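A.B. asks: Dropping the sequence and predicted coords here.
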Amino acid sequence: MTRDVIALTAAPPDRATLLAGLFAGGPDLRLDTTAQSAVTQLCAPDGRPLVAIEASALVRVPAEVRRLLGVVPEGPVWWTEARASTAVPEAYALARSFAGRLVTVLGGTVWPPDALTTAVVPLRTDIAAVPVPDTGIPAVDVLTPRAMVVMQDRPVVPLSTWLADALRHAADSDRALQLVTPPASRLTLPLRTALRGLPHRWVVRDERRGLYDGLSGVRLRWRGGIFGPDLDARGAAQLAEPFRAPVAGAVRQLVLQVRTRHHPDAGLLLGGALEAVFRRLTGAAPQGWGTAEPAGNPWSRRQLTELARARAPRPTLLTV
């Protein structure tokens, strides 16, 4: 499992600031890059990854930060996310110190709020005794011939660029992407939609109730390198306890699906139907859009159309 720390800064981290953050563990740690240099890994002296740091992204829509983190920035912020391995106790402290150093130099805030520190973190764990997940993908914790398993422990789990990248790798390798969270976690609508179709799955790990599918409630078990239904003696699926009875105070939600088809002519401008639905339901146009969450670009039908054209004939998945 990994733990995430996010630095929200008013200015983009430059090379000197990033190096100051990366020296949170002292000069003996190593650096590596993956995903075409979009991810920097802080590694132990023997090369074992401790913290993966994604390239900073400008979030121009403050409402996205509030939606995903509960933090209210004063304006656009640079979002720098670090994922720490829980296999090494010092890794989370390293991620905290990395983020804290960025914020100390550039101004801003750290999420979670109690993660702020700038202390040097010496590596005392016997790294040789720690197993290394040989996944090759920073977001993936367990890799089998049938599944990619990602473990997240966040109150709100978005379709981040980490997970979007894992989804692409899963599709390319004919594997299932299976996201494991505690029962208190919630998924954003884009991530719920991405995991809705089998073989992908949202796995809830409840210490009291066991494993179950977070969307259907079917009880699960790990077998053959993948999470699948835990069938009873008759071969039927079983529902987990939270899905067998209505929850007191449950809130009903309206899910609206709109499909449109367009002729790909030169004057086509996408997003008109979506904007009309937004205005009808909320009284305003969408605030932002992007290829993952946070959807940090201000709403622009022209820009999203240009992106879709550049990717054609490949499909384009956008979050709004």
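C.D. replies: Cool, the structure landed.

A.B. asks: switch to C-alpha atoms for all contacts and neighbour counts from now on
C.D. replies: Fine.

A.B. asks: Strands of the stretch 1-150 of the chain, start to end?
C.D. replies: If you assign secondary structure with DSSP state E, counting those that start in this stretch, the strands in the stretch 1-150 of the chain sit at 2-9, 30-34, 39-43, 49-54, 57-59, 77-85, 108-111, 142-143, 147-151.

A.B. asks: Output these as CSV; include the columns distance to residue 229 and mean neighbour count.
C.D. replies: Below are those laid out as CSV (distance: least, C-alpha to C-alpha, whole Å; neighbours: other C-alpha atoms under 10 Å):
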stretch, distance to residue 229, mean neighbour count
strand 2-9, 25, 25
strand 30-34, 34, 15
strand 39-43, 35, 22
strand 49-54, 32, 25
strand 57-59, 38, 19
strand 77-85, 28, 24
strand 108-111, 35, 21
strand 142-143, 19, 18
strand 147-151, 15, 24
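
A.B. asks: Nearest to residue 305, out of those strands?
C.D. replies: Residue 305 lies closest, by C-alpha to C-alpha, to one member of the strands of the stretch 1-150 of the chain: strand 57-59, at 19.7 Å.

A.B. asks: And the helices in this protein?
C.D. replies: Per DSSP state H, the chain has helices spanning 15-22, 62-69, 89-106, 161-172, 189-195, 272-282, 301-311. These are given in chain order.

A.B. asks: circling back to that earlier point, quick one: the strands of the stretch 1-150 of the chain as TSV, columns for distance to residue 92 too.
C.D. replies: Written out in TSV, the entries for the strands of the stretch 1-150 of the chain read as follows (distance: least, C-alpha to C-alpha, whole Å):
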stretch	distance to residue 92
strand 2-9	7
strand 30-34	16
strand 39-43	12
strand 49-54	8
strand 57-59	21
strand 77-85	5
strand 108-111	13
strand 142-143	19
strand 147-151	15
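
A.B. asks: just to revisit the earlier point, what's the most buried one of the helices of the chain?
C.D. replies: helix 89-106 (a mean of 25; mean count of other C-alpha atoms under 10 Å).

A.B. asks: The structure to be compared is supplied as follows:
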Amino acid sequence: MTYDVVALLERMPSDEDALAALAATGTEHRVRAVSGGLVIQLCDEGDMPLVSIDTPMYIQAPGEPLRLLGPAYADVPVPTWWVEIRAATRDGCSQLAWRYAEELVDRAGGRIWAPPPGPAAEAGGADA
């Protein structure tokens, strides 16, 4: 299982935005590209993935954030850039996902979605 966070961005994140978001997670992690470079992973010293970050998707369909995320996201303007960040359910991984998402939102505008914390996931933060 994973703990998923979605950054809903007002503009496509630049390379500089993505690098700043990676830096916001700390410097002790290895970074690798998988799936032909479509996914970036933060890994621990044993090369185990902690967080996987998908390539931004451009969402243009009106009502898509509402359909996918629920009524609290009915006001998300489209088009929007959707960046899915999946954290392992190990200690501290959801905080890494949140730090990455928060930095992207700080730089590109938008807001964050995450499921409410449950027994399989650690609390990551509140809706931004």
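C.D. replies: Structure's in. What do you need? These figures come from a predicted structure and were not determined experimentally.

A.B. asks: Give me the TM-score for these two chains.
C.D. replies: Counting by TM-score structural alignment, normalised by the length of structure 2, the TM-score of this superposition works out to 0.84. Behind it: 115 aligned residues with a C-alpha RMSD of 1.4 Å.

A.B. asks: distance of the closest residue to residue 125 of structure 2 other than its chain neighbours from residue 88 of structure 2?
C.D. replies: Nearest-residue entry for residue 125 of structure 2: residue 98, 7.0 Å, with adjacent residues in sequence omitted and distances by C-alpha to C-alpha, 6 or more residues apart in numbering. For residue 98 of structure 2, the distance to residue 88 of structure 2 under the criterion C-alpha to C-alpha, to the nearest Å works out to 12 Å.

A.B. asks: swap in residue 96 of structure 2?
C.D. replies: Shown here: residue 96 of structure 2 relative to residue 88 of structure 2, a distance of 10 Å by C-alpha to C-alpha.

A.B. asks: swap in residue 128 of structure 2?
C.D. replies: Remark: distance between residue 128 of structure 2 and residue 88 of structure 2 (C-alpha to C-alpha) = 21 Å.

A.B. asks: next one: residue 104 of structure 2
C.D. replies: Using C-alpha to C-alpha, residue 104 of structure 2 is found at 20 Å from residue 88 of structure 2.

A.B. asks: what do we get in structure 1 for the residue nearest to residue 125 of structure 2?
C.D. replies: Aligned counterpart of residue 98 of structure 2 in structure 1: residue 96 (TM-score structural alignment).

A.B. asks: Same check on residue 110 of structure 2?
C.D. replies: Residue correspondence, TM-score structural alignment: residue 110 of structure 2 in this structure matches residue 108 in structure 1.

A.B. asks: tell me the contacts of the residue nearest to that match when sequence neighbours are not counted?
C.D. replies: On the basis of C-alpha to C-alpha, 6+ apart, the spatially nearest residue to residue 108 of structure 1 that is not a chain neighbour turns out to be residue 9, at 4.4 Å. Neighbouring residues of residue 9 of structure 1 by C-alpha atoms under 8 Å, 6 or more residues apart in numbering: 77, 78, 79, 102, 103, 106, 107, 108, 109.

A.B. asks: can you do 6 Å?
C.D. replies: Contact criterion C-alpha atoms under 6 Å, 6 or more residues apart in numbering gives 77, 78, 103, 107, 108 as the residues in contact with residue 9 of structure 1.

A.B. asks: conserved subset of the residues you listed in structure 2?
C.D. replies: With contacts defined as both residues aligned by TM-score structural alignment, their matches' C-alpha atoms under 6 Å, 77, 78, 107, 108 are the ones among these whose aligned partners also touch in structure 2.

A.B. asks: wait, which of the residues you listed is closest to residue 276 of structure 1?
C.D. replies: Sorting the kept ones among the contacts of residue 9 of structure 1 by distance to residue 276 of structure 1 puts residue 77 at the head of the list, at 28.4 Å, by C-alpha to C-alpha.

A.B. asks: Residue 20 of structure 1 versus the closest one, what's the distance?
C.D. replies: Here the criterion is C-alpha to C-alpha. By it, residue 77 of structure 1 lies 20 Å from residue 20 of structure 1.

A.B. asks: thinking again about what came up before, pipe the helices of structure 1 into TSV and attach distance to residue 55 of structure 1 per row.
C.D. replies: Shown next, in TSV, are these (distance: least, C-alpha to C-alpha, whole Å):
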stretch	distance to residue 55 of structure 1
helix 15-22	10
helix 62-69	17
helix 89-106	13
helix 161-172	10
helix 189-195	21
helix 272-282	30
helix 301-311	20
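
A.B. asks: Next, count neighbours for residue 70 of structure 2.
C.D. replies: By the measure other C-alpha atoms under 10 Å, the count of residues near residue 70 of structure 2 is 11.

A.B. asks: first to last residue in stretch 147-165 of structure 1, what's the distance?
C.D. replies: Chord length of stretch 147-165 of structure 1, first to last residue, is 15 Å (C-alpha to C-alpha).

A.B. asks: can you name the residues of structure 2 that it overlays?
C.D. replies: In the comparison with structure 2, stretch 147-165 of structure 1 aligns to no range at all (TM-score structural alignment).

A.B. asks: same thing with stretch 4-20 of structure 1?
C.D. replies: Per the alignment by TM-score structural alignment, stretch 4-20 of structure 1 matches residues 4-20 in structure 2.

A.B. asks: burial measure for residue 12 of structure 1, as a count.
C.D. replies: Residue 12 of structure 1: 18 surrounding residues under other C-alpha under 10 Å.

A.B. asks: Show the contacting residues for it.
C.D. replies: With the criterion set at C-alpha under 6 Å, 6+ apart, residue 12 of structure 1 makes contact with residue 78.
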